[in-house]
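1. here is my input, please return the structure:
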Amino acid sequence: MDDEARWTTARRLPHHHTLKPEDRLAGLLLLLYAQWPAAVSRLTIDHTEEPDGAVRIRLRAVPVELPAPDPASWFS
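-> Just a heads-up that it's a prediction; the model follows:
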């Protein structure tokens, strides 16, 4: 998949309401953070943290801060 196709898919996934939310998240982790499907399937709630209101996910040793959702896009 070339970069343009990857970004197009990554922009569509959050709004693809025919897919389950967990499948959309898995797809984004694959596309944006280069995670292997096997690694994504092993993630649990214990891999997340929210110490100061920002959501972080531990994909490896250092947690990655996830961008805040854009409320304007929730209804599009």
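
2. only C-alpha atoms from now on, for both contacts and neighbour counts.
-> Fine.

3. now the longest helix seen in the chain: buried residues?
-> Ranked by residue count, the top helix of the chain under DSSP state H comes out as helix 21-33. Across helix 21-33, burial judged by 16 or more other C-alpha atoms under 10 Å covers 24, 25, 26, 27, 28, 29, 30, 31.

4. please apply the same query to stretch 3-10.
-> residue 10.

5. what does that stretch contact?
-> For stretch 3-10, the external contacting residues (C-alpha atoms under 8 Å, 6 or more residues apart in numbering) are 27, 28, 31, 32.

6. a markdown table for those residues, including distance to residue 7?
-> Formatted as a markdown table, the contacts of stretch 3-10 follow (distance: C-alpha to C-alpha, whole Å):
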| residue | distance to residue 7 |
| --- | --- |
| 27 | 12 |
| 28 | 10 |
| 31 | 8 |
| 32 | 8 |
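
7. now show me the structure for the sequence below, then we'll compare the two:
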Amino acid sequence: MDMPRNLGWGVRISWTFKSPVVWHKTNWLVGLLLLLASYGMVAIGWLWPVAFPWYLLISVIGILLLAVGYAWYLNHQ
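-> This next block holds a predicted model:
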């Protein structure tokens, strides 16, 4: 969740490359959300395996949308 700007890992969109603060905050949020989603994936896969593909799809799309929206918000503050 705490890595310098690079071309290999992290949320690499124009808003995060413009500012190290936006990069850090956005990637920290996405890292936290991915950690929480992974715990949810374990729980869903264990308790209700049929719903796992839908949970995976919805969580990944939701995290991507939140990441882009949060980076945009931070950049336009």
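
8. how close are the two chains, by TM-score?
-> Once superposed, the chains reach a TM-score of 0.30 (TM-score structural alignment, normalised by the length of structure 1), with 32 aligned residues with a C-alpha RMSD of 2.3 Å.

9. which of the buried residues of helix 21-33 of structure 1 lies closest to residue 58 of structure 1?
-> residue 29 (11.6 Å; C-alpha to C-alpha).

10. output the contacting helices and strands for the longest helix of structure 1.
-> Judged by 3 or more C-alpha pairs under 8 Å, 6 or more residues apart in numbering; DSSP states H and E, the packing partners of helix 21-33 of structure 1 are helix 3-12, helix 37-41.

11. redo the ones you listed as TSV? Include distance to residue 48 of structure 1.
-> Output for the helices and strands packed on helix 21-33 of structure 1, formatted as TSV (distance: least, C-alpha to C-alpha, whole Å):
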stretch	distance to residue 48 of structure 1
helix 3-12	21
helix 37-41	13
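
12. tell me the angle of the longest helix of structure 1 relative to helix 3-12?
-> 150 degrees (axes from the mean of the first three to the mean of the last three C-alpha atoms, to 10 degrees).

13. how close does the residue nearest the centre of structure 2 get to residue 46 of structure 2?
-> Nearest to the mean C-alpha position of structure 2, counting by C-alpha atoms, centre = their mean, stands residue 30 at 2.8 Å. Distance, residue 30 of structure 2 to residue 46 of structure 2, using C-alpha to C-alpha, to the nearest Å: 24 Å.

14. also residue 20 of structure 2?
-> Distance from residue 20 of structure 2 to residue 46 of structure 2, by C-alpha to C-alpha: 39 Å.

15. please point out which parts of whichever strand or helix holds residue 26 of structure 2 sit buried.
-> Following DSSP states H and E, the helix or strand that holds residue 26 of structure 2 is helix 20-47. The neighbour-count check on helix 20-47 of structure 2 (16+ other C-alpha under 10 Å) flags 22-31, 33-34, 37, 40-41, 44 as buried.

16. before I go, just wanted to say thanks for your time.
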